[in-house]
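A.B. asks: Turn this into a model:
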Amino acid sequence: MLSKIIIELIVLQILGISLGEVRKSFVPFLSLDKTKFLLYMKTEEAIIVRSNYKSPGSDRSYLSVFLKDLEVAQVVNVTKMSSEVTNFKINLLTKRAGETSLTIQLWDFVGGQDKLIEEIKNIQIKVIFKKTETLSQASLHFDSFALMLILPMIFLNKCAFGCKIEVETLQIVWKKPLPVLLGAAIQFFVMPFCGFIFTRVLVLSQTLSFGFIMTCTCPGGGGGYLFALLLEGDVTLAIVMTCASTLLALIMMPLNSYIYSRILGLNGSLHIPISKIITTLLFIVIPISIGVIIKRKVPKWANYLEKIIKPFSFVLMSTGIYLSFRMGLIFTKTMNLEVLFMGLLVPALGLLFGYSFSKMFMLPLPVCKTVAIEGGALNSFLALAIIQLSFPQHKADLATVAPFTVAMCSGCEMLFMILLYKTKKIIFLYVEDAKLKSLV
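C.D. replies: Take a look at the predicted model:
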């Protein structure tokens, strides 16, 4: 037996093949996460191929890619990404539903000529038609008239918010900024961190986790004013806090997007369009600023605008709840108990942190209610905009489950709180009235 091995080694040496090369020939240089890929039609998809091949001289290795059926998909480009490990990124553009196979070849330029190092055949590619509606198709099935009606309503409503801000109130907040600082700390530090922790505990996917974290880092929504009014909070403070958190969001939302996308390992598949995020937030900030100017320069116009806040806020909040439920019904097929739990947990945590922190600092009850509302009633649709701008469409559709679930659950929780509060108040008044009548 030993003599047979020695003879084989001698033969290999005669042929000029070293023992190391024999060992290498059985160890593949290329690796993929899987050999079967399911892709959606009419999208650009990326496949990552890892290579542990070390070129003898300068690294001139490259990857050749061949598709069997070019009617199903085509190769857009192949990008070499070198760091500690060489990765190749294959971008495929899918055309129609069907199946094809992919062949990849690793080449190197050795001794003045191209040498085939390794080949992987029959990587299965299946392209399917996407039956579920995308966000743009499902959430906004409005005709042009309805859309033209809603956008001016949003603009006027934000202007009216600005008109409600008194200079004296700003001076008071400037001197006693604790409620605003508490709200900002909860919205931009505590809530995103809690969102990250709970998504990791529930083992949600990276994309869905990012969706929930971005929802947690949103500023207060316009409905906060209406909730503060119905729950007898500090209405003026609610408006000031919403405006302040929206201004801070210009910095904090892009920053949190960057930080948590890196922590989640999404930096390769996520593009954060900071300029577009800021533009989206400016759409909210600019009308509010215009309202403040109108209040100072043309008080008569400000009086008219202030009268529309309540009905406009009610209409826009109702529209938001309607859209949330509509999208919630579409997403029920992809929603599971973990996602629903997160949707219920996020607004509940915001309310709890806001009220608890305010009580710790012994703030008045109306202020405690307002800080709690600002922490729990988040502007989830801002997270929706960021997700749509940051991800490819197929991943954006998965991540948007988060803001819509939170918006739907938040609306239900706030409406339940209002119902409970009003019922309690009616019962209290009834008991007091009965006591007075018994005394008479």
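
A.B. asks: From now on I want contacts and neighbour counts done on CA atoms only, so please keep to that.
C.D. replies: Fine.

A.B. asks: Residue nearest the middle of this structure, spatially speaking?
C.D. replies: The chain has residue 211 as the residue nearest its centroid, 2.9 Å off, counting by Cα atoms, centre = their mean.

A.B. asks: what sits up against the helix or strand where that residue lies?
C.D. replies: Using DSSP states H and E, residue 211 maps to helix 206-216. Contacts to helix 206-216, defined as Cα atoms under 8 Å, 6 or more residues apart in numbering, come from residues 187-188, 191-193, 195-196, 199-200, 253, 256-257, 260-261, 264-266, 342, 346, 378-380, 382-384, 387, 395, 398-403, 406.

A.B. asks: quick one more, to check against the first:
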Amino acid sequence: MALFLLGLFLLQTASVFSWSAEFGRNVTTVHIYETMSIPVRISKDFNDKLNCFMTATSSDESILMVDLELFQSDYASHNCHGMLNITGVFLGKAKIMFNQSVTDIKHVLSVATIRQERVIDHIFTGSVIILVSLLYINFGCAMDWSVCQETLRRPIGPLIGMFCQFIIMPLLSYGIGLVLFPTHPEMQLGMFFTGISPSGGASNIWTLLLGGNLNLSVTMTTICTLVAFGMMPFWVFTLGRYIFDRGELAVPYSRIASFAAGLIIPLAIGYLIQRKLPKLCRIMVRIMKPFSAILIIFIIIFAIATNLYLFKLFSLQIIVAGMGLPWLGFMFGGLLAFIFKQTIPDIKAIAIETGIQNTGVAIFLLRVGLKAPEDDLTTVLPVSTAIMTPLPLIVFYVIKLVRDRKQKIPSSDASLDKFKNEN
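C.D. replies: Just a heads-up that it's a prediction; the model follows:
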């Protein structure tokens, strides 16, 4: 009797779970707002109780919506035929699960919703590549090796800056990504790539405006730019690999290697201009600071104007991440410089150099290195960081202006009193 019941149970189990699905075509991507219909056939190995009451569900209906229409058309072979309708809602990846009951999930399809490529998208990517290359040519022209050598004779400042830039910032960006986006590896990746990017040229401008050590800032920017060629691939292939694994993404080894090698070329061109064409070099150095500012503003405005989906992606977590990385960078850089008893101008330079990331390089790497939809989804993090980075610096600059103005007024009154007394 026990054997009979066991055999009956196994037969019922087999009749429930032993079905298979065949699709008319292989689908891995669907465009936003596009509905794709796919022929589907469901068949069973057992012919005792076939029914077509199967369902297809999406793991995330904010990304992908599905509808399965099945009907039993072949009673002899016990097959169910129908159509699977897939509708792209927004950027991202979702899984389509086919089941007869809550526990009977037999087939799972992974489908990505992507944007349809436009000419403006290629223009944006190409313009970012060109502008970043021009910026690195300017870096090559602006490198003052004599100043670097003088600063490196007391290397404590640059060493603090390098530690902050290439140890603290990557770890901070990795931690922020895990905390704020625990189930979204693509957002973790955008945050991480922003954190491993070298310090931005705008740091020199802000250091000058806020009364920091400009020579130290320029030296740190130069050193960080050079060291980034090795440290960015290092972090991507070590700690970043865990993010790629969580998101089931392939690590773009060749693209990242090409990126690192590609930026050396404009840097070398700038150095050759400095050596061979000094007049042209002076002109390029003169425009480097405004050019850096224009680059940041251009990337932000162009990215938003051509990719309005960024507004949909912006959330409280995105804003907090955009604030958290640079603002914490300012704090950690300044605190570490203070602990090592640096001067006030040096503390300002190290803090600013640590917090300001080259978001243009991050966007460039994400756009070139990743495929859709990850290239779109990840871009929002460096854009958010670029928007949020200057906010505390603007506040400090206004405070500095007010303080400087107040200090000048008493000194003017004192001079006037002295003039009256003498007369």
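
A.B. asks: TM-score, when you put one on top of the other?
C.D. replies: The TM-score (TM-score structural alignment, normalised by the length of the second structure) is 0.71; 362 aligned residues with a Cα RMSD of 3.8 Å.

A.B. asks: what range in the second structure does the helix holding residue 211 of the first structure sit on?
C.D. replies: Aligned by TM-score structural alignment, helix 206-216 of the first structure falls on residues 185-195 of the second structure.

A.B. asks: How far away from the center of its chain is the matching stretch?
C.D. replies: 4 Å (Cα atoms, centre = their mean, to the nearest Å).

A.B. asks: From residue 217 of the first structure, how far off is the residue nearest to the centre of the first structure?
C.D. replies: Taking Cα to Cα, to the nearest Å as the measure, residue 211 of the first structure falls 10 Å from residue 217 of the first structure.

A.B. asks: likewise residue 255 of the first structure?
C.D. replies: Distance from residue 255 of the first structure to residue 217 of the first structure, by Cα to Cα: 10 Å.

A.B. asks: do the same with residue 294 of the first structure
C.D. replies: Residue 294 of the first structure is 30 Å from residue 217 of the first structure, by Cα to Cα.

A.B. asks: what about these two, which has more around it?
C.D. replies: Each of residue 294 of the first structure and residue 217 has its neighbours counted (other Cα atoms under 10 Å); residue 217 has more, 30 against 20.

A.B. asks: in the helix ranked longest in the second structure, what counts as buried?
C.D. replies: In the second structure, assigned by DSSP state H, the helix with the most residues is helix 390-422. By neighbour count on 16 or more other Cα atoms under 10 Å, the buried set for helix 390-422 of the second structure is 390, 393, 397.

A.B. asks: Identify the residue nearest the last one in space, chain neighbours excluded?
C.D. replies: Excluding its sequence neighbours, the residue lying closest to residue 397 of the second structure (Cα to Cα, 6 or more residues apart in numbering) is residue 210, at 6.0 Å.

A.B. asks: Show the contacting residues for the one you found.
C.D. replies: With contact set as Cα under 8 Å, 6+ apart, residue 210 of the second structure has these partners: 348, 396, 397, 400.

A.B. asks: Filter the residues you listed by whether they're kept in the first structure.
C.D. replies: Here the contacts of residue 210 of the second structure are checked against the first structure with both residues aligned by TM-score structural alignment, their matches' Cα atoms under 8 Å, and the contacts held in both are 348, 397, 400.

A.B. asks: Aligned to residue 394 of the first structure, what sits in the second structure?
C.D. replies: Alignment note (TM-score structural alignment): residue 394 of the first structure maps to residue 373 of the second structure.

A.B. asks: Any figure for the gap between the spatially closest residue to that match that is not a sequence neighbour and residue 107 of the second structure?
C.D. replies: Closest residue in space to residue 373 of the second structure, ignoring its immediate chain neighbours: residue 114 at 5.1 Å, by Cα to Cα, 6+ apart. Relative to residue 107 of the second structure, residue 114 of the second structure is positioned 23 Å away (Cα to Cα).

A.B. asks: swap in residue 294 of the second structure?
C.D. replies: As judged by Cα to Cα, residue 294 of the second structure and residue 107 of the second structure stand 51 Å apart.

A.B. asks: any idea how far residue 324 of the first structure is from residue 207 of the first structure?
C.D. replies: Counting by Cα to Cα, the separation of residue 324 of the first structure from residue 207 of the first structure is 20 Å.

A.B. asks: and if you look at residue 399 of the first structure?
C.D. replies: The spacing between residue 399 of the first structure and residue 207 of the first structure, counted by Cα to Cα, is 6 Å.

A.B. asks: Run a quick neighbour tally on residue 99 of the second structure.
C.D. replies: 19.

A.B. asks: What lines up with it in the first structure?
C.D. replies: Match for residue 99 of the second structure (TM-score structural alignment): no aligned residue.

A.B. asks: Just list the residues touching residue 99 of the second structure, thanks.
C.D. replies: So, once contact is read as Cα under 8 Å, 6+ apart, residue 99 of the second structure ends up touching 54, 55, 56, 105, 106, 107.

A.B. asks: So which of those sit within strands?
C.D. replies: Among the contacts of residue 99 of the second structure, DSSP state E puts 55, 56, 105, 106, 107 in strands.

A.B. asks: The second one touches residue 98, doesn't it?
C.D. replies: Translated: residue 56 of the second structure. Yes: at 4.5 Å, residue 56 of the second structure counts as touching residue 98 under the criterion of Cα atoms under 8 Å.

A.B. asks: and the residue nearest to residue 333 of the second structure when sequence neighbours are not counted, what helix or strand is that in?
C.D. replies: Residue nearest to residue 333 of the second structure in three dimensions, not counting chain neighbours: residue 351, with 4.2 Å by Cα to Cα, 6+ apart. Assessed by DSSP H and E, residue 351 of the second structure sits inside helix 344-355.

A.B. asks: Tell me what angle that helix forms with helix 185-195.
C.D. replies: On the basis of axes from the mean of the first three to the mean of the last three Cα atoms, to 10 degrees, helix 344-355 of the second structure is oriented at 150 degrees to helix 185-195.

A.B. asks: Have a look at how far, on average, helix 344-355 of the second structure is from the first structure.
C.D. replies: Mean deviation of helix 344-355 of the second structure relative to the first structure after superposition (mean Cα distance after the TM-score superposition for the first structure): 1.6 Å.

A.B. asks: Now do the buried residues in that helix.
C.D. replies: Going by neighbour count (16+ other Cα under 10 Å), the buried part of helix 344-355 of the second structure is 345, 346, 347, 348, 349, 350, 351, 352, 353, 354, 355.

A.B. asks: what does stretch 353-369 of the first structure give?
C.D. replies: Result for stretch 353-369 of the first structure [16+ other Cα under 10 Å]: buried residues 353, 354, 355, 357, 358, 363, 366, 367, 368, 369.

A.B. asks: Where in the second structure does the strand or helix carrying the third one align, residue-wise?
C.D. replies: Following DSSP H and E, one finds residue 355 of the first structure within helix 337-360. Using TM-score structural alignment, the residues of the second structure aligned to helix 337-360 of the first structure are 316-339.
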